[in-house]
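Chemist: After the sequence you'll find the predicted model.
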Amino acid sequence: MGTVTIGVSIAVPEPHGSLLQERRAGFGDAAAHGIPTHVTLLPPTEVEAGRLPAVEAHLTEVAAAGRPFTMRLSGTGTFRPVSPVVFVRVAEGAEVCTWLQQRVREASGPVARDLLFPYHPHVTVAHGIDEAAMDRAFAELADYEASWPCSGFALYEQGPDGVWRRLRDFPFGGCTVVPPQAAPVDHGTLPAF
């Protein structure tokens, strides 16, 4: 069956997602249009394709334990000189993102893994481009602000063309979701974090 490269993230909704993606492309980041604007919960991870059902079952459990929360972005930061990245900061919701990513990667789950760097939720707006463009991204988005109610996360797969595509959404427990045709709706709620 082979392997696939997957990732788990919280999508930045419209109009914010497209705006930040266009800004990223404008700074000269060639990968911008292949990467939906997001906050990572599981970085690119290679898994056996046959393990995807187990991954989806695990993510369903993680999401069921979550609750909707406010995600707020504010200002910029950078990982330079350790890593050539400029990002928009997660000013509200970082603790929940940290909790979620720990559960996604838990040792007993199908995508257990260590990280190269300590987890720091963020939205990348420039990666691996020249220093002047990184400085421009840092300065031009320094006053950027956005917020939205976050109601879940998604599983993505990277195609052979390098483009990330959403495979499935995982709504948090307590969210009302419009089901596909004739499926029952579970309106149960779970305690807050």
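Modeler: Okay, I see it. Numbering: from 1, shown residues only.
Chemist: alpha carbons only for contacts and neighbour counts from here, please
Modeler: OK.
Chemist: Once you drop chain neighbours, what's closest to residue 93?
Modeler: The shortest distance from residue 93 to any residue other than its chain neighbours is 4.9 Å, reached at residue 71 (C-alpha to C-alpha, 6 or more residues apart in numbering).
Chemist: take a look at this one as well, against the first:
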Amino acid sequence: MPRRRVAVALLPPAGLSAKIQAVRSLLGDPRIDRLAPHLTLVPPVNLADQDVEQLQGLLRSVASATTPFTLTLGPVSSFSPDTPTLHLAVQGDLAALRALREQFRVPPVNRPEVWPFTAHVTLRDSVPADQIPPALHLFTGELPPWPVSRLYLLEFSPLNKAEVWLPIIEEPFEAPVVVGRGGIELLLRTVNLLEPRVAQLFTAIGCQLAAEEEDLSGLMLVVAERLERPGVPVAAAIGTVAGKTAELLQFCVNSEHRLVGIGRQVLMHWCAEAARRGAMRAVASYPLQADSLLANSLLANSVASEATTSLISAAEVLQGCGFTPVGRSMLRELLVYSGE
């Protein structure tokens, strides 16, 4: 049976990641395009599908019970002479970091340690010995604080003939919101990562999300799951928040869960999350069609007539959530975040 190679890590936010990438570029890291800056909690391990599913459950359980904490990165350091690496030292709330890591010292990922755990963010994993001393003077300060607020599951995958590590699941340090008590109970998660399992919702209605799209750091998604089936998305809304404006790019509901109010729950929560991030208004294309979404580099094609019908009817759902037609767009004033 094929096994999947996965790891659990913390990924720094986009601005901090860009600064780390700049240092990696100066050092000529050959893996710079194949592995994002990260802090490893669970080193790469090969797992069967059922064990990956178990790990996903562990990831959510741990993340839901973890309080955000802050780390700082720098200066450049090395594990030489044991290993010829260059990395950023990690400081800050190391007690919280170690406590987080200890929660993953359980099956299916508990493995004997080759080296004692020392938190670090790798810059280059193999450097000629004579280049290490001067490289330590490349950056002797600290990068801006890193507010750690989510976990990621990474998977080793071939992409465009290159072997890369891709984040496939994001779990924020907060429990999913439960809505619909007494009816269709849903778990709502707010994430920044377009997970493959969420992308499949859109491909199922004929909307091909661009797998090669690299910069999705500005996204905000609300993903819905049935309470009795955590980890299986049934609906999602995707958009961005920039300043006082939130732009809804797309939303969809699994064909088996339509016309029961799930779309409205997802959209209302997406608007609430946008307001919590400082947005005063939400804007959407009118109607939501593939050609308007192409401009946002999220859809590669939309060929099925059923998909087109679904996208057009989205306007009616938006109006039911308080959006008003304004020219070729739809607008909803969010005012002040009220936890709706």
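Modeler: All right, it came through fine. The structure presented is a predicted model; accordingly, all values stated were derived computationally and were not measured.
Chemist: What would you report as the TM-score here?
Modeler: Once superposed, chain against chain, the TM-score is 0.85 (TM-score structural alignment, normalised by the length of the first structure); 183 aligned residues with a C-alpha RMSD of 2.2 Å.
Chemist: circling back to that earlier point, what about the residue nearest to residue 93 of the first structure, neighbour count?
Modeler: Residue 71 of the first structure has 20 neighbours, counted by other C-alpha atoms under 10 Å.
Chemist: before we move on, what about the one 3 residues further on?
Modeler: Here the number of neighbours of residue 74 of the first structure (other C-alpha under 10 Å) works out to 17.
Chemist: and it, which of the three is it?
Modeler: Put simply, residue 74 of the first structure is strand when judged by DSSP: H, G, I helix; E, B strand; the rest coil.
Chemist: Which residue, other than its chain neighbours, is closest to it?
Modeler: Closest residue in space to residue 74 of the first structure, ignoring its immediate chain neighbours: residue 145 at 4.6 Å, by C-alpha to C-alpha, 6+ apart.
Chemist: what does that neighbour align to in the second structure?
Modeler: Aligning on TM-score structural alignment places residue 145 of the first structure opposite residue 143 in the second structure.
Chemist: residues contacting that match?
Modeler: Contacts for residue 143 of the second structure (C-alpha atoms under 8 Å, 6 or more residues apart in numbering) come out as 16, 19, 72, 73, 74.
Chemist: residue boundaries of the helices in the first structure?
Modeler: Per DSSP state H, the first structure carries helices over the ranges 16-26, 52-64, 94-104, 131-140.
Chemist: To residue 159 of the first structure, which of the ones you listed lies closest?
Modeler: Residue 159 of the first structure sits nearest to helix 52-64 of all the helices of the first structure, at 14.9 Å, using C-alpha to C-alpha.
Chemist: average distance between that closest one and the second structure?
Modeler: Once the two are superposed, helix 52-64 of the first structure sits an average of 1.0 Å from its aligned residues in the second structure (mean C-alpha distance after the TM-score superposition for the first structure).
Chemist: buried residues in that helix?
Modeler: 52, 55, 56, 58, 59, 60, 62, 63, 64 (16 or more other C-alpha atoms under 10 Å).
Chemist: What is that helix packed up against?
Modeler: helix 94-104, strand 164-171 (3 or more C-alpha pairs under 8 Å, 6 or more residues apart in numbering; DSSP states H and E).
Chemist: hmm, 10 Å instead?
Modeler: strand 3-11, helix 94-104, strand 152-158, strand 164-171 (3 or more C-alpha pairs under 10 Å, 6 or more residues apart in numbering; DSSP states H and E).
Chemist: May I see the ones you listed arranged in CSV, with mean neighbour count and distance to residue 47 of the first structure as well?
Modeler: Converted to CSV, those look like this (neighbours: other C-alpha atoms under 10 Å; distance: least, C-alpha to C-alpha, whole Å):
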stretch, mean neighbour count, distance to residue 47 of the first structure
strand 3-11, 20, 5
helix 94-104, 18, 14
strand 152-158, 21, 10
strand 164-171, 17, 14
